[in-house]
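> missing the sequence, but the structure's below:
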């Protein structure tokens, strides 16, 4: 019995220049993988352990292997050191590889601290595939987000065919009823900022429909870049609840940052 020879590696060029590592570029070009995004302040990240745990879970689900937290910490520290930044917006991308998954880190200028500008949303009937994963290949959410901005809104609000709220194109949404933040339970990604806030503020996770929106007193969105009030979802408008937003801002500000370079040399998602 004869065996087939191993396929020759792909030849890949970028703008006419051969790629220095075609294997890495081929993994990136596949569009199959996942990532996490975070804000780094003085070498610390709020909810770093949650980021590491989520990276590990998604890597096991997609590629059948763990992603040790210490490996991610080391790569983050290396990229930050090479960039000369202590404050940064950082992303960790995970792609298929062999024998280990490939991990890419991108660092750029940090997002401003504090509350973001109020947002106007428009509802669209769309759900991300495998919404529990922060996966690559977000064509649908980018398409609807861009269409929302061209129509004069700031963000798209993704909903089920039955009108149940899921998430923003790149955010989580919460509706304030005067007592609790209500986080919709249609298929969505549990964002790290969302998770940190639900641990510190009265919160409920329940189905929320478009028909219910006028009953709420206020709304807000969250993602890795921060928190912002929502002033409209299509024809439903909200006043900015300054007391609520200050309470939310204070809760998030009180979350301690976790050192990227761990003191004990161990990761939190091994």
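In hand now; what should we look at? Since we're looking at a predicted model, the values are computed, not measured. Numbering: from 1, shown residues only.
> alpha carbons only for contacts and neighbour counts from here, please
OK.
> residues in contact with the residue nearest to residue 223 when sequence neighbours are not counted?
Closest residue to residue 223 apart from its sequence neighbours, by CA to CA, 6 or more residues apart in numbering: residue 171 at 5.0 Å. Residue 171 sits next to 191, 221-223 when contact means CA atoms under 8 Å, 6 or more residues apart in numbering.
> what does residue 120 give?
So residue 120 contacts 153-155, 230-234 (CA under 8 Å, 6+ apart).
> wait, residue 126 touches residue 162, no?
No. Residue 126 is beyond contact range of residue 162, at 10.8 Å (criterion: CA atoms under 8 Å).
> between these two, which one's more packed in?
residue 126 (18 against 9; other CA atoms under 10 Å).
> please tell me how far the more buried one sits from residue 242.
31 Å (CA to CA, to the nearest Å).
> residue 130 now?
Counting by CA to CA, the separation of residue 130 from residue 242 is 35 Å.
> same deal with residue 62?
Distance of residue 62 to residue 242, given as CA to CA: 42 Å.
> neighbour count winner among the two?
Just comparing residue 62 and residue 242: by other CA under 10 Å the higher neighbour count belongs to residue 62, 16 against 11.
> OK, contacts around that one?
residue 33.
> can you classify it as helix, strand or coil?
Here residue 62 is helix, with the state taken from DSSP: H, G, I helix; E, B strand; the rest coil.
> for comparison:
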């Protein structure tokens, strides 16, 4: 809810009340199966290209639940910087393009580096790396995902070392593993990024899942 409020103010200058959004989510859940994916999108009621329109509404979409791909994944390396990286928004055609292009090349998905060569995120994923003892988060402009936020909070509670570090392709051979994460899952193993093979790190994956599962549940 905090991220939705921030993004709404950034895009439209105002946010819907939390209770309005929660009511829409509850209404969608009431007519859905017990296990379902749920997406809330805040949009400009007058239209996307109407200047100065400050009326906003919310669209809730349901879909089949997903746990994400099984992995381990092979990722292409693509130089790309999202517009408004801190905001989750729908203007993301490039992510679809680069994911599909990677699949056509025999890979699974893509990871982005910025103009300075720093890893930031994946097409629909946050990236996390492992050095054998600590979780290493990329230092670059990105969308901080809700799952990423949960994992970071709970890793701190578990006393697990974490750090933020600039990571380039040349740094990959020094690392002991990598994962992608999003709202589907706190970790899918990555076996290769570009031309660099990465070791599998089952302890790393287990740790991320344990951290995610430690987050207290909150009623909608």
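Structure's in. What do you need? Bear in mind the structure is a predicted one, so any value in this text is a computation, not a measurement.
> I'd like the TM-score for the two structures, please.
The TM-score (TM-score structural alignment, normalised by the length of the second structure) is 0.89; 207 aligned residues with a CA RMSD of 1.6 Å.
> just put the contacts of residue 120 of the first structure in JSON lines and tack on neighbour count.
Below are these laid out as JSON lines (neighbours: other CA atoms under 10 Å):
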{"residue": "153", "neighbour count": "18"}
{"residue": "154", "neighbour count": "20"}
{"residue": "155", "neighbour count": "25"}
{"residue": "230", "neighbour count": "25"}
{"residue": "231", "neighbour count": "19"}
{"residue": "232", "neighbour count": "20"}
{"residue": "233", "neighbour count": "21"}
{"residue": "234", "neighbour count": "12"}
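> what range in the first structure does stretch 92-105 of the second structure sit on?
Matched against the first structure by TM-score structural alignment, stretch 92-105 of the second structure falls on residues 138-151.
> buried ones in that stretch?
141, 144-148 (16 or more other CA atoms under 10 Å).
> what is the nearest of the residues you listed to residue 122 of the first structure?
Relative to residue 122 of the first structure, the closest of these is residue 148; by CA to CA it sits at 6.5 Å.
> wasn't that closest one part of a strand?
No. Counting by three-state DSSP, residue 148 of the first structure is not found in a strand; it is helix.
> that one against residue 157, yeah?
No. With contact defined as CA under 8 Å, residue 148 of the first structure and residue 157 do not form a contacting pair (9.1 Å).
> joint contacts of the two?
Joint contacts of residue 148 of the first structure and residue 157 (CA under 8 Å, 6+ apart) are 121-122.
> what about the helices in the first structure?
22-29, 48-63, 69-83, 139-150, 192-198, 242-253 (DSSP state H).
> is it possible to get CSV of the ones you listed that adds distance to residue 93 of the first structure?
Listed next are those as CSV, based on distance: least, CA to CA, whole Å:
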stretch, distance to residue 93 of the first structure
helix 22-29, 9
helix 48-63, 9
helix 69-83, 10
helix 139-150, 17
helix 192-198, 16
helix 242-253, 25
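> select, out of the ones you listed, the one closest to residue 212 of the first structure.
Between the helices of the first structure, helix 242-253 lies closest to residue 212 of the first structure; by CA to CA that is 19.9 Å.
> show me the contact partners of that closest one.
Residues contacting helix 242-253 of the first structure (CA under 8 Å, 6+ apart): 114-115, 193, 196-197, 200-201, 227, 229.
> which stretch of the second structure lines up against that helix?
Using TM-score structural alignment, helix 242-253 of the first structure pairs with 202-213 in the second structure.
> tell me which residues in the matching stretch are buried?
For stretch 202-213 of the second structure, by 16+ other CA under 10 Å, it's 204-205, 207-208, 210-212.
> likewise for stretch 112-130 of the second structure?
Buried, per 16+ other CA under 10 Å, within stretch 112-130 of the second structure: 112-114, 117-130.
> fine, thanks again, bye for now.
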